[in-house]
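**Student:** coords please:
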Amino acid sequence: MMDGFNDRSSTASLLATRRSGKAREMAEPGPDAAQLAAILHAASRVPDHGKLNPWRFVVIADRAAFSEALLRIYQAGKPDAGRLELEAVAQFGTQAPCLVVVLSSPKPSHIPLWEQELSVGAACQNLLLAAHAQGFVGNWLTGWAAYDAAVLTLLGGAAPERIAGFFFIGSQARPLEERPRPDPAAVISRWPPESIG
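**Tutor:** Model (predicted):
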């Protein structure tokens, strides 16, 4: 048994073993074109009330050029930034073999914005699970660039779209360390409370 799942269930095993790797520790190879297409197809198979597709995926084909553009945007907003700060920005887009940006792209609808945003989060999680299923490690990052209007414009987005995150995908360069997980008793409750026990 693995976390209460039968080891024979590959889906359950996949869910129980997924964890993030650090983008800066990823190595080649990343997904090839067919693998990335399969990952993004799986990412789109999420609950989506109203069939609105309130998310978009931007594949960064030229990560070096993207990083240079990020650096220009950052320097325009922070002309006094220090060397180490600028180096971190310059290296951001090239720290893993593959980079996909997920945009939250809400549609005018009677479907509440909150429900559309939940669908975006589900697409993000499916992307990570699909990368894991393909044998890769993924890392969902945000940071300053996720909240910068000029970066959104660079990616072809416009308000009310927002950047949900930068998704780095690659191969593990070193064994992943397990992180602490919540005690089920701390995050699971029953209603009415008297039904516990």
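
**Student:** C-alpha from now on. contacts and neighbour counts both.
**Tutor:** Noted.

**Student:** Pretty sure Val59 sits against Leu103.
**Tutor:** No. With contacts defined as C-alpha atoms under 8 Å, Val59 does not count as touching Leu103, sitting 11.0 Å away.

**Student:** between the two, which one's more packed in?
**Tutor:** Set side by side, Val59 and Leu103 give different neighbour counts by other C-alpha atoms under 10 Å, the larger being at Leu103 (25 against 16).

**Student:** Would you state the secondary structure element containing the more buried one?
**Tutor:** Under the assignment given by DSSP states H and E, the secondary-structure element containing Leu103 is strand 98-104.

**Student:** for comparison, sequence B:
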Amino acid sequence: MSETNPVMEFLLNRRSRPAKLLRAPVPDRAALAPILTAAARTPDHGKLVPWRFVVLERGALSRLADLVEMRGTALGRDPEDIAKARSAYDGSHLAVVVVEAPQTSDNIPEIEQTYSAGAVCLALLNAALASGWGANWLTGWPVFDRSFVETGLGLAPHERVAGVIHIGTASSTPPDRPRPEVEAITTWMPE
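**Tutor:** Take a look at the predicted model:
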């Protein structure tokens, strides 16, 4: 192709913005709707929709920050780990939790549903960035604690967090990080 494709240009140059550098303003519900809609267009074998969204606004994030501290203390975690995990919620103004919600299927293995949930995270991240917002995909130990996700996020016992996508206004542009050399990670199979 001789013309520059704006979508490829975006993908070749996209960069997440560190969550700790995201500030208000954040997208309101009307601005977030097309971002969520774009993320929901992710490949989904069998049309099972094995994921869902939980949008965390400022009040919910504050409540979850307190729960992080309570759970971290109960689990005997290092105070530094607790403080770091707490700051991800305390310092955020908007986050979308992508919940992996596997469906029973004779044809679609659960691992494919897991991959689809991960793809939703990337699609959500890219849709937020393409919309002009800063965004970052995080997890951290709290989302692997059943008590935290069931009490704080309302997850069912069979559900897991695939990612927490923080969205806001980027206060600065970080330098690009090293990227893999495609030749080093690609194998070509001859005919």
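
**Student:** returning to what we had before: mean deviation, the strand holding Leu103 of the first structure versus the second structure?
**Tutor:** Compared with the second structure after fitting, strand 98-104 of the first structure has a mean deviation of 1.0 Å; criterion: mean C-alpha distance after the TM-score superposition for the first structure.

**Student:** Contacts for that strand next, please.
**Tutor:** 30-31, 54-60, 63, 93, 117, 120, 124, 157, 161-170 (C-alpha atoms under 8 Å, 6 or more residues apart in numbering).

**Student:** Residue range in the second structure corresponding to that strand, please.
**Tutor:** Aligned by TM-score structural alignment, strand 98-104 of the first structure corresponds to residues 94-100 of the second structure.

**Student:** gap between the matching stretch and the chain center?
**Tutor:** Relative to the centre of its chain, stretch 94-100 of the second structure is centred 6 Å away, using C-alpha atoms, centre = their mean, to the nearest Å.

**Student:** do the same with stretch 105-116 of the second structure
**Tutor:** Remark: stretch 105-116 of the second structure is offset 19 Å from the chain centroid, using C-alpha atoms, centre = their mean.

**Student:** which residues are contacting that stretch?
**Tutor:** Contacting residues not belonging to stretch 105-116 of the second structure are listed as Thr42, Pro43, Asp44, His45, Gly46, Pro50, Glu100, Pro102, Gln103, Ala162 [C-alpha under 8 Å, 6+ apart].

**Student:** mean offset of the lengthiest helix in the second structure relative to the first structure (after superposition)
**Tutor:** Taking residue count as the measure and DSSP state H as the definition, the longest helix of the second structure comes out as helix 110-130. Here helix 110-130 of the second structure, set against the first structure after superposition, deviates by a mean of 0.8 Å using mean C-alpha distance after the TM-score superposition for the first structure.
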